[in-house]
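Visitor: Pasting a predicted model and its sequence here:
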Amino acid sequence: MLFFFYYICFTKIKKVMKKIYLLAVMTAVGTMSFAQSSQRLLQKADFTGKAKAENLTITEKAPGVTLWSDTFDDPSNWVIDGDGQQGAWEIGTNADPAIVTDYTFYGPMASTTAADGFAYFDGVPFLVSSPPAVDPQNAWIEMANAIDMTGYQRVIFSFEQRYMAFNSDNTIVEVSLDNGATWTGSVDVNVDVPTNNDPAVQNTIFQEFVVNAATQVKFRFRWENPSDDDQFGSGYAWMVDDVNIATLPDNDIDASNLYFGTEGLHYYQIPETQIAPIDFTVIARNAGVNDQEGVALEATETGGSGYVGTSTPAVIAAGDMDSLVVNSAFTPSGQGTYDVEFAILNDSVDDIPSNNMMAGYSFEVGEFIYARDNGMAGGSFAPDMDFEAGNLYDIWQNQDLTGIDVRFGAGLDEAGLETFARVYEIDTDGNFVLLAETPLYNTQTGDAGSIVTYTFENPVSLAAGNTYLAAVGSFATGMAVSVAGTSADQTSFLYGDLGSGGIAWYFANSTPMVRMNFDPQLSVENNEVSNLNVSQNFPNPFSTETTVEYTLENASEVSYTLVDLAGNTILEVNEGNVMAGKHAITIDGSSLANGVYYFNMTAGGAQTTHKMIVNK
């Protein structure tokens, strides 16, 4: 069970990488620019592929009139089929032996009529068999009998589901207008569900389909897994029940892609010094028959600030969509907890209000912590390699960064794994350039599931108007970084050998729990503990020589060593007694092979270690 959980954590990265390459927008950081820019805000959507209302002949009905429904209480209403690959759909209940065994992973079905039966594809057995045996999967369950849709151009297909996402599994609903001879309008209804979502999704899906008044219409559910990877293929399960086909409602606005944040980045903890205006945007689609007027997004802060903001009312034709941008941003007044609720305003009464209900945004303004994650750990980045993970942060006021906080996840090597934290600035070409690195921290028992604070030897000055990357990393296998919430493309990153680009920066859509810490006391405590402050060597990487600057509070015996990854001491120097103050030494790298080295300096009882990279 522990092993299964471990590779679940690992595969979260694999799904991120898959998404990057399928969208053809993955890139090493060197090709991107990340300066603060309003270009991160959502643009007006171009809703293609849907006919406009004036091109349709629609027989108007009362809101959501049911044309056909089924609860899987009679299996003869369905046909189970596939293309002969691994696995098959089944119709059963939560008492089925397979469900009883495997719902420890994804939980029992909780649909309205689950006791009468539901359809499911269970992918767990192929992963947990000994040995695992995963092959590509393509199986479906379709309506046994076609229905006549004369008079209807579009319909709403809805069903209750339970689903937990893995890596390669796709959960597809398709329609046939010719009694199952051909299938069109394929929709992956869970494409936005993150890998290893816990708990599993238990909800009702409403999906619009074009049926063009066809007389032999069928729908089907199709499970697809193209991977034969015994660890990362297959999936958990997809359960469906209580299927309903209905007319379009007269009036219905469907809200999606809610955005809240500042210049494209959203935060859940904000230091008071970095307060900036917060914007709100949503995509609104007219999923009904009638044109909708006066459609607007309203954002209300309910914590006592009195803020209420609305977007300019829009007219949205049937089948069209538009972005609604609240006109006045919200700027917190100071420290405290803020709760923002959202609502769609409309001149008409919405027939299906459930599809425009949006979760609120709660965040805290405090003294020192800057956090992009939502604080609710939902998995880990834990690849079987050394790597770094971090988030972008915009700086609005000049401030000294004293530390970086990270929450380690399950699977962490707690037996002295060497880890570090770094802050990167971004050059004019969009490259991440190392600005500062903390001393090494060796993990210890109890770190998994806990927040660890890394302290810079000297405060790092961050400049207003710039964007920085805060990251945590390790030099060896065994690190696990918790993730909490989601990130837009190109705002959270991983560094390592994680894709076809080799060792490089890749973006991730899960948010690492890596935070900036501006607590000035961290710097005070660090200076009290150590007589020795050593800066990162410059340049780094280097080819011929590099310089290390250090400061002594008191005169001390100083020595240093340079050690390679194999533990061999390449250089050992005793500087003797050195006076208090600032000093510099030069390391000759002309005879060093390419690779990673550890620079260890000792002054009296104080010691610090930095990583150096030789690259000729």
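Guide: The structure has been received and is ready for your questions. Every value quoted in this text rests on a predicted model; they were computed, and no experiment measured them.
Visitor: use CA for all of it now, contacts and neighbours both
Guide: OK.
Visitor: tell me the strands in the stretch 401-550 of the chain, going along the chain?
Guide: 418-426, 432-437, 441-442, 451-462, 467-474, 481-486, 492-497, 503-507, 510-512, 514-517, 532-534, 545-552 (DSSP state E, counting those that start in this stretch).
Visitor: and the second one, how far out from the chain's middle?
Guide: Taking Cα atoms, centre = their mean, to the nearest Å, one finds strand 432-437 lying 24 Å from the centre of the chain it belongs to.
Visitor: buried stuff in that strand?
Guide: By neighbour count on 16 or more other Cα atoms under 10 Å, the buried set for strand 432-437 is 432, 435-437.
Visitor: The last one too?
Guide: Within strand 545-552, the residues that qualify as buried by neighbour count (16+ other Cα under 10 Å) are 545-548, 550-552.
Visitor: of the buried residues of strand 432-437, closest to Gly185?
Guide: Among the buried residues of strand 432-437, Phe432 lies closest to Gly185 (Cα to Cα), at 42.1 Å.
Visitor: Distance check, the closest one against Phe34.
Guide: Counting by Cα to Cα, to the nearest Å, the gap from Phe432 to Phe34 is 10 Å.
Visitor: try it against this one:
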Amino acid sequence: MNRTLLALIAMAAAHGFLNAQHVRRVPALPEQKHDGPSIAPTVRPTVNPKGTAFFNEPFDNDLNGWTVVSGIGTLDWAWTNSGPGPTASTYPVPPLNTSTPSGWAIIDDDYLGTPGQQAESSLVSPVIDLSAAPANLKVEFDQYFQEFSDPDVETWVGVSTDGGTSWDEVLINEGVGRDGRPNPEQMDVDISAWVAANPSNVQLRFRYLATWDYGWQLDNIAIRELPNNDMALVSFAKTDFDFDLTGVANMDYSIYPLSQIRPMQMSGLLKNKGYLAQTGVSITTTVSEPGGANEVLNGGGLTFAPGETVSVPVTGYTPPSTVGSYSLDNVVTQNETDEVPSNNTSTDQFEVSTTTWAHDDGAVQSFILQGPDFAGEQFGVGNRFDLVADAQLVGVQVAIHDTTEAGTLIAGEIYDADDILLDQTTDHEILSSELNSVGGSTFITLTFDAPVDLFAGNAYLVMAHYFGGPEVVGFATSGTSAAQVSIVHYPDDPQGNFFYYVTRTPMVRAILAGPIGIDEANGLLARAPLAWPNPATEQTRLSFELLQAVPVRVELYAVTGELVHAADLGHLSAGEQQHMIDVSDLSQGLYTWTLDLDGRRFNGRLAVQR
């Protein structure tokens, strides 16, 4: 246990837990622009738009008559067939994954921009005659856009019908961030009202205003008829998490442990992208549960005006106490026949585990290093967890990226809602076999000397910690997090404000003691059985407290289902009991222990390490 741990635990004696899931709000991590690799953009197949194009610009050979209008500074739009210029950034901007790769338009702020200098530039089309087109129109385009600093970057789409004297325009891409952006992203804007003033004299404008951000790439700009009937499922949320209202309650977990299952209020963000009002708009979510059962959730029955966007909740849902994967199929319907059904559906998933609790998506996408201002100093990364039932934390799991040097020491930590350190695991020396490349899913389990009691109604921060030094440590990330959920910690930050939130999800998980299960009400056990140590190398002690005398049998199974240990303990009296399980001859891996109390069975996981 290091000096920092001792000092912080001493400080904790003067503080208590918050009796709710509210935690201290922390600022965003002030990352350097070129600090830390991004989550790889989501590469999407290009889509062939449907319907007649009344204007089309693929930028195959040059800007083809489009005008570049400089506003502020010297940074301007240009034609490219290769993408952004090279930078020293480890967070590179990729080329637009366009379906017409012979050329596209780009404003390359990352490569050509100046730190701290604002730039404004517009890309303006030639005059377009739409007098023969229908009244209901949209402009479609492919883009790649990632955002370094909101609100320091703005992207606008506009229309003029008076030769550029005045413009109607709409702000797009607000708050999209820089992680996991789609490439390409198909965008569309309703321009019907703007064109109506003078359809024979239409110009399009794409305006970029930023202070040294990443830039914007565009291709395949087309004007098409706006469908009369087009409802879209823009996004789907599995919980109603809202930090401003309820703190970290109702966070969206990728894996729930059995003891922390809670009601999930799901909702879909729906938008009327058509020209006419849509009636009877509803969303249906079908939850496919382990074992084949389905639960159908419904919401809506609403009328949407053209362009209206509304978050629509579905029927509340609480997962059953069944371990496994849960898949979600979401579909939007309305009374009218939808002309673009491809944007009516989405899928999602989550898992229920015996003891694992996670935010991450399970496979390494990127990693987090110390910022350049903290090289060589100790730092940690982790996630917050909110409890709906009392539990015990027995370990922390973390995935490490292969930028890390083998032999580096790390540990797991747990903090209370005031970000006060409660306990730290034993140190662990990272092995080369424990490192992950992108796509990897190897986790290291860090165990506490004794289980840490956690209490319902409280939130905790579970972290992986590096003690500092010359080594490079890359904590793996997978997926994205809402603000205030995933945290980076710099204990030696001279500013004193050393907890920051990040939107990349650290692959740091909480491992709880096994749950009691549904038989707790039968009055056999006073508390959850506990196998300790877990992971084990030589032996583990299964301890439990009986409320009445009962015949007891203990079994241990390999993942193959093979019974590797069995012991009939006879008729044991009420009170504290324990049984030692020898694992010295077992191979490394996961096992399931079973405590059989006169036919009622309680299960848990045991990890064996070598």
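Guide: Here it is on my side, so go on. Since we're looking at a predicted model, the values are computed, not measured.
Visitor: What's the TM-score once they're superposed?
Guide: Put the two chains on top of each other and the TM-score (TM-score structural alignment, normalised by the length of structure 2) is 0.64; 453 aligned residues with a Cα RMSD of 4.0 Å.
Visitor: related to what we said a few turns ago, which one of the buried residues of strand 545-552 of structure 1 is nearest Asn391 of structure 1?
Guide: Val548 (27.9 Å).
Visitor: before we move on, the earlier item: in TSV, list the strands of the stretch 401-550 of structure 1 along with distance to Val201 of structure 1.
Guide: Output for the strands of the stretch 401-550 of structure 1, formatted as TSV (distance: least, Cα to Cα, whole Å):
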stretch	distance to Val201 of structure 1
strand 418-426	34
strand 432-437	37
strand 441-442	37
strand 451-462	28
strand 467-474	30
strand 481-486	15
strand 492-497	24
strand 503-507	25
strand 510-512	17
strand 514-517	26
strand 532-534	50
strand 545-552	53
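Visitor: Tell me how many other residues crowd the closest residue to Asn179 of structure 1 other than its chain neighbours.
Guide: Nearest residue to Asn179 of structure 1, sequence neighbours excluded (Cα to Cα, 6 or more residues apart in numbering): Gln216, at 5.0 Å. Residues lying near Gln216 of structure 1 (other Cα atoms under 10 Å) number 17.
Visitor: Check Thr165 of structure 2 too.
Guide: 7.
Visitor: Helix, strand, or coil at Thr273 of structure 1?
Guide: helix (DSSP: H, G, I helix; E, B strand; the rest coil).
Visitor: no no, Ala7 of structure 2
Guide: helix.
Visitor: could you pull out the helices for structure 1?
Guide: Counting by DSSP state H, structure 1 has helices at residues 2-22, 97-106, 124-128, 520-529.
Visitor: Which one of these lies nearest to Asp148 of structure 1?
Guide: Nearest of these (Cα to Cα): helix 97-106, 35.1 Å.
Visitor: Stretch 181-197 of structure 2: end-to-end distance?
Guide: Termini of stretch 181-197 of structure 2 sit 35 Å apart (Cα to Cα).
Visitor: Distance from it to the middle of the chain?
Guide: Distance, centroid of stretch 181-197 of structure 2 to centroid of chain: 27 Å (Cα atoms, centre = their mean).
Visitor: what's that stretch in contact with?
Guide: Here stretch 181-197 of structure 2 makes contact (Cα atoms under 8 Å, 6 or more residues apart in numbering) with 40-46, 96-98, 135-146, 157, 159-161, 168, 202, 226, 273.
Visitor: Map Arg600 of structure 2 onto structure 1.
Guide: Under the alignment (TM-score structural alignment), Arg600 of structure 2 maps onto nothing in structure 1.
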